[in-house]
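Here you go, sequence then predicted model.
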Amino acid sequence: MFKQNNRSHFTISPNGKYYIEVIDKNEDSYLFNRSTTINIIDIDKYELVHRIPLDFFGIDAVYWLTNERIIYESKGAIKAVDIDGKNLVEIVSRINYKKKSTYWNWQANLRYNSIISLLHNKSHQILVQTYDSNLHAAIKEINIYTGEEYVIMNADTHKVNHWITDAFGNIRMAVKISDKGMSYYYKYDPETKTLKPCIIKIGGNQYSFTIDPRTHLKQYLTFEGFGYNPNIIYITSNIFSDKREMFSYDIEKEEVIETFVADVNCDVKDLDGEGIKFIFDYNNAEIAGFKYTCLTPKYKWLSSSFSEKVAKLNSQFPQFFNEIIDLDVSGNRLLIHQWNDSSTGNIGVFDVQENSYAVMFHFNEELNEYALSKSKVVIAKTRDNYNIPCYFNLPVNIKENEKIPLVVLPHGGPWARDYWRLDDFSQYFTSRGYATLRINYRGSTGFGKSHVLAGVSSLDEVMVNDIADATQFVLEKFPLDKENVFMFGHSYGGYATYFCLVKYAELFNAGISIAAPTDIKAWMKKQKDDDNYYSYEFWNTALGSNESSYLKKISPISYANDINSPLLIMHGGKDKTVPVDQAENMIEKIKKHNKNLEFRIWNSADHSFTDIDDFKEMLEKSNQFFKNHTK
């Protein structure tokens, strides 16, 4: 389940005949042991037509130039090759050879190139955004045959970090990022070739897209993109509603046109997670619909023909969410990612005319022989009668009258959320006989402005109380063993584990805290010492105060003497998000009085335990810990 998938960049040819997948085999941490190949597969015959071996830099994006030739990005270089592997040429280099290079300034000549548009109205040109060593962006049209560059916007002219173009490749907006990490949006005037702040006027008030750490949690507007009308932009906002909605806005007339996507339960775009995905109908040059995330993923269709196509597919495979990831020019063949809460799924091709579906590739195929747990959406009631969205999983094949132990999995962040999907921690523990509960406590993003702001100044209060209340709710609703309720938390989840064992020791009989902060004052000082302005100011706002007495109050280490329940602390020695001394100091305080304390420090592990062997050992140690402390 935790094995890293090495296939990506799935795409279908314009004529719908071929399918591409990129296979990236990074054998170990050494760059030169990496191998990348592009597989070209005939869809109708389901056979490998060509395998193109590439260099060790890997691939960032792949596009079809024609039915017989592809173009791809590789760590700043742009290259093109025929689908039989012949005529490989580098169109744009990651090194600017026009500048004189020496041993001492070679780094200043590096550049990163990314394709903005294939410019189908100019068959021999592509539109590229080029970032220099100062991260300033230029816009260029580049000839795919000769590599000749025509500079549309020089990087030094406005010192912009990112340009935004419309569907026709015209420069419309710009983003500048300050050295403090704040993002400022500007409108570009092509006649005067000047920038002016991008101001959105709604209801007599003025707003901007500026991303500021002090207002991040209540961000009023976010820019989502352009459609085919060059004057219409799409915006998500919580101005009109507590829940973030998406509407269209005319930037010339300065007026809201129409609300397209809204949901009574959720934000349609999670500021710090999954967002809106546009589905384009290239044949008719219009937006076909939008994918967004609610309690479960959904589509909002604007095109009746697309809606009918997907309805046909859904009728065949109602157990999956059928997500469109690409389509041919005719729109008769759709490249689909089928997935759900108990399967990572497959990549397949749906032929609309034949009403047939052909699987091209299975993710984690060896899992298909197992029955995995399904996620149930549960709305838990809190002590103040507030609704908390949760995901609850039971083990497969429950025996009658069986009392099932529960593992509570509070997510990290805490300004994040849990989603309906195959959750690896839930599947790991349910396969070992536990039920699991994932809780979108107040403070979680994605469930409205009031929901997220309720967590400000309440890391140790409202958030922790919601976790306890949701746990109590499912204990009363499902056949669970109330004597065996465990906590398993990573990052903020580990922080919440400490506080739950302090405040609700009678509810949770053991807990595991992984990579968790314990001394908030010391952690904030580290942010300041590292000159991490954005993170420091964000947390200053989220915590609600930087007074020493308050930071002490919300620090788990202040309550180390009150933790007497069985506890396992785990941390990575190379954790740059939460330094390992946060765990070490907590361990020293607790082990003096708590005989049920266990701990493990992985010297080479990072914050997320990205090494699969470390991750496996961490999970197995957790499972054994729960077994040892099951009543």
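It's in. Just so we're clear, the structure is a prediction, and the values are computed from it rather than from any experiment.

okay, CA-based contacts and neighbour counts for the rest of this
OK.

now the helices: where do they sit in this structure?
For the chain, the helices defined by DSSP state H cover 155-158, 304-316, 424-430, 449-453, 462-477, 492-503, 520-529, 533-543, 548-553, 581-590, 612-628.

Just the buried positions in the third one, please.
Just to be clear, that refers to helix 424-430. By neighbour count on 16 or more other C-alpha atoms under 10 Å, the buried set for helix 424-430 is F425, S426, Q427, Y428, F429, T430.

so who does M570 touch?
Taking C-alpha atoms under 8 Å, 6 or more residues apart in numbering as the criterion, M570 is in contact with I512, S513, I514, A515, A583, F599, R600, I601, W602, M618.

Next: T194.
Listed by C-alpha under 8 Å, 6+ apart, the contact partners of T194 are Y188.

Report the angle between the lengthiest strand in the chain and helix 462-477.
Looking across the chain with DSSP state E, the single longest strand is strand 480-490. Interaxial angle of strand 480-490 relative to helix 462-477 (axes from the mean of the first three to the mean of the last three C-alpha atoms, to 10 degrees): 150 degrees.

Next one for the comparison:
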Amino acid sequence: MTRLPLASTVLPAALGLLGLLAGCSAQPDPERSSSPSASAPSSAAATAGPDPTPSASPSPSPSPTPSATPEAEPTPKPDPVSMAALIDLRYDGRDLDRGRLLADPGPYKRYAVSFRGDGKKITGIMNLPDGEGPFPVVVLNHGYIDPDTYWSGQGMPREQDVLARRGFAVLHVDYRNHAGSSDDDGGEAGTDYRLRLPYVVDTINAVKAVKGATGSRWTSLDRGSVGWFGRSMGGGVTLRALAVQPGLVDAAAVWASVSSSEADNWERWYEDDPERRATNRRIDRSYGLPDDSPAFWRRASARPSFDRITEPVLVQHGGSDRTCPVRWARTTVDALEDAGVEVRSTIYPGADHTFEGRTFTTAMDRTADFFDDHLR
């Protein structure tokens, strides 16, 4: 603030008034003491008179107030039972181990195998063609079989045999809770409660274990050429795995697959199953049922994530399938095409879920040819 010169005739009166005010109160005004004000002139200044050339008194520059840096909002973690949670998961499939020889049909040998991942040991079988290779690898994801009656390699025996005879190494995954594999938290009921998403973890770790296999026992594997092949429930496992880990395999085939919408699958197998009543109550409490919580069920489904898939997909389905309705396959193919996925599909009129007789032969030839095109 500019200090104005005081006239000599006014100054004595002003000083007298200041002394009078000072005698009225011994306590400073708290309001005034908290706010900046100009200093009263000293007696020396009064005697000397005004400066001949008054100038503005520089006010101290206020220190800049540091602006608070807004903290970034933490990214919310996805629901543990969702495709997003699988996408965020770190996969550590490793330690592919070959156990005892189970059979020697001639063109290939059949071995017990195991690998590790997600804190678990997962068992399976491998058909390994005779010869030096390298042989492309097809990882098989089997359909639903009661874990209490399942034995290692039980699913897809015909498919295992044909692919091995066509020169593919075949790894059939048992999944957790099956055969010699580790149990999931809560066993099979715990896996059902999580809508079987843990099986996706197992097959992704199977591929990781194949790609990381070392040692003389695995020199005949072409670890850079791997495909997935899933049937029924395993078809759903395969579709989810493709969306979760795009680029991990080179191609995938699905036969007679469950729906790519988990709400369809719950209504088909869970809703009226008396053995799943406790699981259904738990699902209802935690997530809500499909009619009440459609957003949750979409997040747990493969279909909304089809735009992440980068591999060609072969879809084959029976036109008279009474287990997995053919409309599910048509809807899945349409959604894959809409997402820009390269997809081939065949519907076999009159064929049921199991692809018997000539249907199996034709479908299997098409599948092996498809893998020949993309894995060799």
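All right, it came through fine. Bear in mind the structure is a predicted one, so any value in this text is a computation, not a measurement.

For the two chains, what TM-score is obtained?
Once superposed, the chains reach a TM-score of 0.61 (TM-score structural alignment, normalised by the length of structure 2), with 261 aligned residues with a C-alpha RMSD of 3.0 Å.

so can I have CSV of the buried residues of helix 424-430 of structure 1 showing distance to I200 of structure 1?
Shown next, in CSV, are those (distance: C-alpha to C-alpha, whole Å):
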residue, distance to I200 of structure 1
F425, 42
S426, 43
Q427, 45
Y428, 47
F429, 48
T430, 48
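
Widest-spaced pair of the residues you listed?
Spatial extent of those (C-alpha to C-alpha) is set by the pair F425 and T430 at 8.5 Å.

Please work out which residues of structure 1 line up with whichever helix or strand L18 of structure 2 is part of.
In the assignment (DSSP states H and E), L18 of structure 2 maps to helix 11-24. The aligned range for helix 11-24 of structure 2 in structure 1 is empty, by TM-score structural alignment.

Which position in structure 2 pairs with S373 of structure 1?
Aligned partner of S373 of structure 1 by TM-score structural alignment: Y108.

Pull the number of nearby residues for N628 of structure 1.
N628 of structure 1 has 10 neighbouring residues, counting by other C-alpha atoms under 10 Å.

Surely T123 of structure 2 and S152 touch.
Yes: counting by C-alpha atoms under 8 Å, S152 is a contact partner of T123 of structure 2 at 7.2 Å.

which ones are touching D161 of structure 2?
Counted by C-alpha under 8 Å, 6+ apart, D161 of structure 2 has contacts N127.

circling back to that earlier point, which strands and helices sit next to the longest strand of structure 1?
strand 404-408, helix 492-503, strand 510-514 (3 or more C-alpha pairs under 8 Å, 6 or more residues apart in numbering; DSSP states H and E).

Which part of structure 2 matches the first one?
The alignment of strand 404-408 of structure 1 onto structure 2 (TM-score structural alignment) spans residues 135-139.

any idea how far Q154 of structure 2 lies from L101 of structure 2?
Distance of Q154 of structure 2 to L101 of structure 2, given as C-alpha to C-alpha, to the nearest Å: 16 Å.

and those two? which has more neighbours close in?
The neighbour count for Q154 of structure 2 versus L101, taken as other C-alpha under 10 Å, is higher for Q154 (17 against 13).

thinking again about what came up before, mean deviation of the match of strand 404-408 of structure 1 from structure 1?
Compared with structure 1 after the fit, stretch 135-139 of structure 2 shows a mean deviation of 0.7 Å (mean C-alpha distance after the TM-score superposition for structure 1).

where's that stretch relative to the chain centroid, distance-wise?
Distance of stretch 135-139 of structure 2 from its chain centroid, counting by C-alpha atoms, centre = their mean, to the nearest Å, is 25 Å.

what does stretch 432-450 of structure 1 give?
16 Å.
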